[in-house]
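K.L.:
Please find the sequence and the predicted model below.
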Amino acid sequence: MISARTLERDDSLRDKALRIVRQAIVSGEIKSGEVCSATALARQLGVSVSPVREAMLTLVNAGIMEPVRNIGFRVAELTPADLDEVFELRLMLEVPAVRALADVDLTAERDRLDQLVRATEVSAEDRDVNTFLAADREFHLALLELHGNRRLLDWVAILRDQTRLYGLRESDTHTLSEAAGEHRSILNAVLDGDGEAADRLLSAHLAHTRSDWAHPPER
């Protein structure tokens, strides 16, 4: 179940519920195949059922959850073939977009991007898997946002959330540190205007994500 959190009323409750539920799925707090009650989760988050149900329906539309009639929602289970398809699509969509950024002057974005990479490095050093996963997501999507194609950004965000990084645990410090180092190398290549290196490094990084992180848990 999701660890205790509260939602503030000044922003969209649906969006906050969506962010919390998504992160709980990605981090493994809500496990693949586990059935969740919108009512129970709303009680945990201290809000009405409506925004939580809306958040879950959004995840259903994204292929991340599926409805269970008269019970609630469950995290959709992915096969190795499903994960291979996601990996292939990310290569097709994400790599060319990031490579193209090497031809763009990103001087104004340098500090922000550096801070995002640094966040992955610090969380890797701290063995904080949940914070690392959030920072990893933010870094990748920040690069794509600079490409300027909103639909591309939305599609890759959905693909990332479908993958879910099953294999990461607090003990996988070497994996986290390697990934953070790859983030740094990718960013340096983009900022140096080396599109070929950015292409190669991001392709390898995504391959590591598929082979080392995203594998269905053993039953």
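P.N.:
Nice, thanks for sending it over.

K.L.:
drop to CA atoms for contacts and neighbour counts, all remaining ones
P.N.:
Will do.

K.L.:
which residue is nearest the middle of the chain?
P.N.:
If you average the C-alpha coordinates of the chain and look for the closest C-alpha using CA atoms, centre = their mean, you land on Arg137, 4.2 Å from that point.

K.L.:
okay, now Ala81: neighbour count?
P.N.:
9 (other CA atoms under 10 Å).

K.L.:
go on, Leu57?
P.N.:
Residues within reach of Leu57, counting by other CA under 10 Å, total 18.

K.L.:
so how far is Gly72 from it?
P.N.:
Computed as CA to CA, to the nearest Å, the Leu57 to Gly72 distance reads 10 Å.

K.L.:
next one: Ala124
P.N.:
Counting by CA to CA, the gap from Ala124 to Gly72 is 34 Å.

K.L.:
who has more neighbours, these two?
P.N.:
The residue with more neighbours, out of Ala124 and Gly72, is Ala124; 25 against 16, by other CA under 10 Å.

K.L.:
just checking, what packs against the helix or strand where the more buried one lies?
P.N.:
Element membership for Ala124, per DSSP states H and E: helix 110-125. Other elements packing on helix 110-125 under the criterion 3 or more CA pairs under 8 Å, 6 or more residues apart in numbering; DSSP states H and E are helix 129-147, helix 173-191.

K.L.:
Next, report how far it is displaced from the centre of its chain.
P.N.:
15 Å (CA atoms, centre = their mean, to the nearest Å).

K.L.:
outside of that helix, which residues touch it?
P.N.:
For helix 110-125, contacts defined as CA atoms under 8 Å, 6 or more residues apart in numbering pick out 129, 131-132, 135-136, 138-139, 142-143, 173, 176-177, 180-181, 183-184, 187, 191.

K.L.:
As a quick check, tell me the outermost residue of this structure.
P.N.:
For the chain, the C-alpha farthest from the mean C-alpha position belongs to Asn70; by CA atoms, centre = their mean, that distance is 29.3 Å.

K.L.:
tell me the SS of it?
P.N.:
When the structure is reduced to helix, strand and coil (DSSP: H, G, I helix; E, B strand; the rest coil), Asn70 reads as coil.

K.L.:
And here is the other one:
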Amino acid sequence: MKQGAQGSAGTGIPEVRPGAARVPPQPRATDMERERDVPAAGVRGEHTHSERPIPRPRPAVQRSSVRGQILDALRTALVAGELKPGEVYSAPALGERFGVSATPVREAMQQLALEGAVEVVPNRGFRVVERGARELAELAEVRALIEVPVMLRLARTVPAERWAELRPLAEVTVRAASSGCRATYAESDRAFHRAVLSLAGNEQLVQIAEDLHRRAQWPLVGGPVRPAHADLVADAAEHTALLEALIARDLDVVQLLVREHFAGAA
């Protein structure tokens, strides 16, 4: 799977594959910004010449909330398989990719390190964590332990009209699955689960479940970059079926569907 990376002449920056969407050029950092752009501890002197080419992100990065937009773009690239497990990426090279300085990239990568998606490699950058099937199964088990009891409790207490309000979110997951885009589906999948759990009125629960859900969506080392289209479609269909069972107050079907949903996530 690994390919040798080639940089632009004299720059050491990885080239972008032809056909990838481009990010509009951003205003260059001021002298003061460049002075602040000092490598963080553990990543000083990052090298870029050995990195494989990675496609430019689809969304354009604006000057406002740069760090947050870079973090979202990196998360999308991670889920889409553009950032490969085991590969090392430097903040300067990724900054070149996004058309920004290395500082917001480094800050976003530090956040991903806190989330367990990457790890710091001294003097080089950040390595995407390699995950196996066992970790994915463990995440699915923990998610089920947290979410299944909550969903069953909500099934007994939330009125049908509140569940009906979530139909548009379930339909979005179906359309996202049909597109075959893993990153698009991952975002809509989290949004649906977040909306369901929000009905419990426990923000801590929602945040913990969101973190576990996001981690469960990271690609596996040696696994396929894209899941089978049929798997995405089947997963999205379970959202619609679950809502219909919740609206009908069919608790037996609700329990069966939520348990099968998390079993399939393993």
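P.N.:
Sure, I can see it. Predicted, not measured: the structure shown is a model, and the values here were computed from it.

K.L.:
Can you give me the TM-score here?
P.N.:
The TM-score (TM-score structural alignment, normalised by the length of the first structure) is 0.83; 208 aligned residues with a CA RMSD of 2.2 Å.

K.L.:
returning to what we had before: quick one: buried residues of the helix holding Ala124 of the first structure?
P.N.:
Of the residues in helix 110-125 of the first structure, those scored as buried under the neighbour-count criterion (16 or more other CA atoms under 10 Å) are Leu113, Leu116, Val117, Arg118, Ala119, Thr120, Glu121, Val122, Ser123, Ala124.

K.L.:
ditto for stretch 236-251 of the second structure
P.N.:
Using 16+ other CA under 10 Å as the burial criterion, the residues of stretch 236-251 of the second structure that qualify are Ala236, Ala237, Glu238, His239, Thr240, Leu242, Leu243, Glu244, Ala245, Leu246, Ile247, Arg249.

K.L.:
Closest one of those to Ile54 of the second structure?
P.N.:
Nearest to Ile54 of the second structure among those: Ala236, at 29.0 Å, using CA to CA.

K.L.:
which one in the first structure is aligned with the closest one?
P.N.:
Pairing criterion TM-score structural alignment: the partner of Ala236 of the second structure within the first structure is identified as Ala180.

K.L.:
if I pick that match, what's in contact with it?
P.N.:
For Ala180 of the first structure, the residues meeting the contact criterion (CA under 8 Å, 6+ apart) are Val117, Thr120, Glu121, Ala124.

K.L.:
so what corresponds to the second one in the second structure?
P.N.:
Yep, that's Thr120 of the first structure we're talking about. With TM-score structural alignment as the criterion, the equivalent of Thr120 of the first structure in the second structure is Thr173.

K.L.:
next one: Val129 of the first structure
P.N.:
So, by TM-score structural alignment, Val129 of the first structure is matched to Arg182.

K.L.:
Then Ala81 of the first structure?
P.N.:
Counting by TM-score structural alignment, which is the criterion used here, Ala81 of the first structure corresponds to Arg134 in the second structure.

K.L.:
helices or strands next to the helix or strand containing that match in the packing?
P.N.:
When secondary structure is defined by DSSP H and E, Arg134 of the second structure falls within helix 133-157. Secondary structure elements in contact with helix 133-157 of the second structure, counted by 3+ CA pairs under 8 Å, 6+ apart, are helix 182-198, helix 203-216, helix 251-265.

K.L.:
Find the nearest non-adjacent residue to Ile71 of the first structure, please.
P.N.:
In space, and not counting its chain neighbours, Ile71 of the first structure is closest to Ser37: 6.6 Å by CA to CA, 6 or more residues apart in numbering.

K.L.:
Mind telling me what the one you found corresponds to in the second structure?
P.N.:
When the second structure is aligned by TM-score structural alignment, Ser37 of the first structure is paired with Ser90.

K.L.:
How much space separates that match from Arg97 of the second structure?
P.N.:
Distance from Ser90 of the second structure to Arg97 of the second structure, counting by CA to CA: 11 Å.

K.L.:
now do Gly125 of the second structure
P.N.:
Remark: distance between Gly125 of the second structure and Arg97 of the second structure (CA to CA) = 15 Å.

K.L.:
likewise Thr184 of the second structure?
P.N.:
Separation of Thr184 of the second structure from Arg97 of the second structure (CA to CA): 21 Å.

K.L.:
returning to what we had before: can you put the buried residues of helix 110-125 of the first structure in CSV and add distance to Leu202 of the first structure?
P.N.:
Shown next, in CSV, are these (distance: CA to CA, whole Å):
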residue, distance to Leu202 of the first structure
Leu113, 15
Leu116, 16
Val117, 14
Arg118, 17
Ala119, 18
Thr120, 16
Glu121, 17
Val122, 20
Ser123, 20
Ala124, 19
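
K.L.:
Tell me the buried residues in the helix holding Arg134 of the second structure?
P.N.:
136-137, 139-140, 143-144, 147-148, 150-152, 154-155.
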